[in-house]
Each structure stands twice: as C-alpha cells, then as structure tokens.
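Q: Give the three-dimensional model of this entry:
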Amino acid sequence: MQVGSPPNPASGEAQGQSRAPGHLVYEALYSAILERRLAPATRLSKETLGRIFRVSTGTVQRALTRLADEGAVELAPNQVAAIARPCERNARELLEARLMIEAQVIRLIGDRLDAQHLAELRAMVERQRHCLAVGDHAGLLGQANRFHLRLAEHAGNPWLQSFLAKLLPRAALSIALSRGRAYTEASCDEHQALLDALEAGDPELAGELLSRHLHGLFARLRFTPPPTEDLRAAFQGRLEQPRR
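A: All right, here's what the predicted structure looks like:
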C-alpha cells in the first residue's frame, strides 16, 4: 500500500513497527473503514480515540496523518479529522488507471496460464464466493484484490505488478467508502468468465470481459454517505489495547 519497498517482515524494523501503538491504531481504523464499521464523514476526535485505544493524542495524530496520506481520512487545519467521503472523481480516475494497467496485463498473459495457474485462480474465486456468503466485506475486497494482483504476476512485468499493487488498496478504500455493493455473485461470475476466456486462449475476449467487470464495479458504487456511526461502537470488543 505504501510507495517504495516495505521493510522485510522478518526484520526487527517490521516487527517493531507492527507492535507500535500508532501502527495498531492505524490498522484498527483502517480495518473499521474496510469492514464498514465506520461510515464516511464520521468525526474522529483524537481525545475520544485516545481514550478508546488508551494511547496519547500524539499517537492518534500519527495514525490519522498516515491514514490521510492514503486517502482514508480527511484532515483540515483546526478541525476534527473525519473518515473520508466517497468521491466519484477519485473512483473514476482509479477505474481509468486500472483499465490501462490490467488491459495490458491480460494482453501479456495471452495463453501463458497452465492448469495449475488456473486452478489456483479458480480457488481464489471460490474464496471470494465464501466471503460473500458469510458477509465478510473486508475479506471479499482482499480476495478480489489478490485475484487481480495474481493475474498481474503472471503477466511477467514487475512494473505493472508494482503499479497495480499501489492502486488496488486505494480502489478497495474507494469501494468501502462508497457503500455500494461493488462485489456481488455476478462479479464472482465475471472473474470466472475471465479465467474461462484465458483458458480458451482468447485474450481479446478476456480483455473485453475485464473491461465490463471493472466498469460494472464502478457502476455499483454509491457516492452519498449514510449517517455517521459512533466511534466506541465501532471498536467494541475488538481491541487488544496498545500500550503508550
């Protein structure tokens, strides 16, 4: 999700960051947005969040600044931070970028996918269906993103893969903020049809199906925010309290 290379997960740097209170607050807020426990425009009082997470307001501020850098939170001088509002322009720009990158991914894949690759990708689609069936919205977004990123890996161009890896978290955030049902049983069927076309050696059809799929996701987004939610209710029973 970040520009540049992340720290090695096995390194002390990565482990230290994951245990840092600011990182834990960041992750909790980000998860609450993706899981739709916090609605767009919800006001994020540093004092209230500090009491919820039992950390200082400075720790909360660092988490909010990071979220703002990623487009998840709106920060304005001398104002209380708030969950970002859905933005149609931003969603459309993400769509356009994804269309450019993923169309090239499909062209480069061509007929490269063997039976093992296809079986792995079809298993990803089934995991999407499972998330949909149990109402795991954040899990569904994650599985869908992994599906598209795995396709990019098979294209054999690490630059395209890198660009898409930076776009997909932003796209997931845009979908979560919009509150529309972007991913449905039909979208899982669209992933399946895309794989069928690639298996048949028809990248032109696969490209057309990809374009319809991404346009369909955009068409199902909703850009009017619902009423905001209570901060304490969003995190009730979900916290392992970070230390100051």
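
Q: okay, CA-based contacts and neighbour counts for the rest of this
A: OK.

Q: Which stretches in the protein count as helices?
A: For the chain, the helices defined by DSSP state H occupy 12-19, 21-34, 46-53, 57-69, 88-109, 115-134, 137-155, 158-178, 185-199, 203-219, 231-235.

Q: Give me the most central residue, this structure.
A: Closest to where the C-alpha atoms of the chain average out (Cα atoms, centre = their mean) is A172, at 2.9 Å.

Q: how about that residue, what does it touch?
A: By Cα atoms under 8 Å, 6 or more residues apart in numbering, the residues touching A172 are 34, 141-142, 145.

Q: For the comparison step, fold the sequence that follows:
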Amino acid sequence: MPAATIPRKTATAKAVPAATLDQPVYEAVLDAVMHGQLRPGERLGEPALCERFGVSRTVVRQALHRLAELRILDIVPNKGATVARPGPKETREIFAARRVVEAGIVRMVAARITHGEVQRLTQRLRAEHEALHQQDHARWVALAGGFHLALAELSGNAELQRILSDLMTRCSLIVALYEAPGEASCEHAEHEQLVEWLALRDGEAAAGAMERHLLALEARLRLPAEEVPVAS
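A: Purely as a prediction, here's the structure:
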C-alpha cells in the first residue's frame, strides 16, 4: 500500500485515549476509507503499515481489528484484512437506520436550535455551494457529510452523534461502491430546505425533508440485483 494513500490524521475517527499505540494507524486507515483512497475490496498489507508508522504487527493488528468491529474492514484468518464491501441488503438496512436516526435528530434540533446556530448552518451551506461550483469534489464531499454530523452535534445527544458517525462511515463505503459517475452523494438544495424548516422550528417538516433526502440519496445508487438462493 503506497504511503501517500494513508494520511496521518482524520476528523472523523472515534475518540480513544491518546496514549493508544494503534491510534495513528486506526485514524489513517479510517481517513483513507472515508475519502475513497482505499476502495472496497482493497487489501491492507500489514508489513507496509508497520513500516509506514514504525510500529509492530501487534499494534497494526489491533488497529485493524478495531476497524473490523465497526465493519469497515473484513478480516479473514490467514488472508488478512480488506476494505469491506457492503451488499445490497446491508446497504438498504444502513439507509433505513439513517432515516430513523436522522429524522429523530432533526426533530430534536428543531426544538432547541438558536438563531446563531441557524446562521452557522447557513455558513456551512455557503461553503458547500462554493466547493461545488469550484469543482472541488473532495472538499464538497467532506462538507456535505459534515453537515449531517453538525446536525447531530446540535441535537446535544452524544449517543446519537456516535451512532450517526458509525453509519456515515459505512455509507462512505457504499457510495464508493455504488454511486453512479457524475452523481452527487448529497444534493445541496436538499440541505438548504432542511435548514429552512429548522429555522422555522418545524420538527415534523424537517424530519420529512430528511427522510426524502436520504431516500433520494439511496435511489441514486446503482445497487446490483441480489442473488436468490437456489432451493436444494
């Protein structure tokens, strides 16, 4: 694995004690997956990671096993670790979970959002729009995903933030696998509509807008037909 594909830091990694030796490996691999630098099905070589970070195989394996627990990686005995490849059924279940979680989040946000928080969300939308029109795809993807996480933070519920962060990490794999070329993983106009409902403190309308947004995102994926088990 080329060292250039594994950045050292990520803004989306899960919090663990700073003294954990495997944290730099964990963060770098997670960041590479989130930004599409490691593709679904790609194998991770332990020797290359050991050399890249100057750590032992024990430390590397600890990081890889943590990522496997999040279902970001698949680890097969005697074969090593590869980036997970979510199937159609898993994809639909993940999006169904996101619809439930994020509808609840925006209801909570609508009940407590302040004018200042609406203004900050609007500033995020301006940054999204700027990145989109400058054709800075990597920045735009990060901002679009960050919008959903920003809403979770505004809910004030740390558990919902954690759950959504995990779901969105797995969605990054799904988008890398199934998004059609030229499609947008998050439509800017749909985010604008969400902020408009939140500014009006209309939780039900915001929840409906979020559900439609996530259904549209899922509909833009090109999922393969599922194999039907053959009866014996």
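
Q: sorry, back to before: buried only: go through the contacts of A172 of structure 1 for me.
A: If you count burial by 16 or more other Cα atoms under 10 Å, the buried members of those come out as 34, 141-142, 145.

Q: In TSV: those residues, plus distance to L177 of structure 1.
A: Output for the buried ones among the contacts of A172 of structure 1, formatted as TSV (distance: Cα to Cα, whole Å):
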residue	distance to L177 of structure 1
L34	8
L141	12
G142	15
N145	16
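
Q: ok, so of these, who is nearest C87 of structure 1?
A: Relative to C87 of structure 1, the closest of these is L34; by Cα to Cα it sits at 15.6 Å.

Q: from what I can see the closest one touches A171, true?
A: No. Using Cα atoms under 8 Å, L34 of structure 1 makes no contact with A171, being 11.0 Å away.

Q: and which of the contacts of A172 of structure 1 is nearest to T224 of structure 1?
A: Among these, L34 lies closest to T224 of structure 1 (Cα to Cα), at 16.8 Å.

Q: To Q79 of structure 1, which of the helices of structure 1 lies closest?
A: Q79 of structure 1 sits nearest to helix 46-53 of all the helices of structure 1, at 10.8 Å, using Cα to Cα.

Q: Would you confirm that R107 of structure 2 contacts G208?
A: No. Assessed by Cα under 8 Å, R107 of structure 2 is found out of contact with G208, at 9.8 Å.

Q: gap between E13 of structure 1 and R222 of structure 1?
A: Applying Cα to Cα, to the nearest Å, the value for E13 of structure 1 to R222 of structure 1 is 39 Å.

Q: These two: who's more crowded?
A: Ranked by neighbour count (other Cα atoms under 10 Å), E13 of structure 1 and R222 place R222 first, with 19 against 11.

Q: these two touch, right, the more buried one and S178?
A: Yes. Proximity of R222 of structure 1 to S178 meets the contact threshold set by Cα under 8 Å, at 4.8 Å.

Q: For L217 of structure 1, state which of the buried ones among the contacts of A172 of structure 1 is nearest.
A: Lowest distance from L217 of structure 1 to those (Cα to Cα) belongs to L141, with 11.7 Å.

Q: For that closest one, which non-adjacent residue is spatially closest?
A: Of all residues not flanking L141 of structure 1 in the chain, A172 sits nearest, at 6.1 Å (Cα to Cα, 6 or more residues apart in numbering).

Q: L210 of structure 1 now?
A: L194 (6.7 Å).

Q: Next one: that neighbour relative to A152 of structure 1, how far apart?
A: The spacing between L194 of structure 1 and A152 of structure 1, counted by Cα to Cα, is 14 Å.

Q: Who has more neighbours out of the two?
A: A152 (26 against 22).

Q: tell me the contacts of V101 of structure 2?
A: Residues near V101 of structure 2 by Cα under 8 Å, 6+ apart: 160, 164.

Q: any idea what it aligns with in structure 1?
A: Mapped onto structure 1 by TM-score structural alignment, V101 of structure 2 lines up with I101.

Q: which one of R107 and G208 of structure 2 has more residues nearby?
A: R107 (20 against 16).

Q: Now that one: closest residue in space that isn't a chain neighbour?
A: Among residues not flanking R107 of structure 2 along the chain, G203 sits closest, at 4.2 Å (Cα to Cα, 6+ apart).

Q: ok, now which ones touch that neighbour?
A: Shown in contact with G203 of structure 2 (Cα under 8 Å, 6+ apart): 106-111, 197.

Q: Widest-spaced pair of the residues you listed?
A: Greatest spatial distance among these (Cα to Cα): M108 and W197, at 12.6 Å.

Q: A84 of structure 1: neighbour count?
A: 23.
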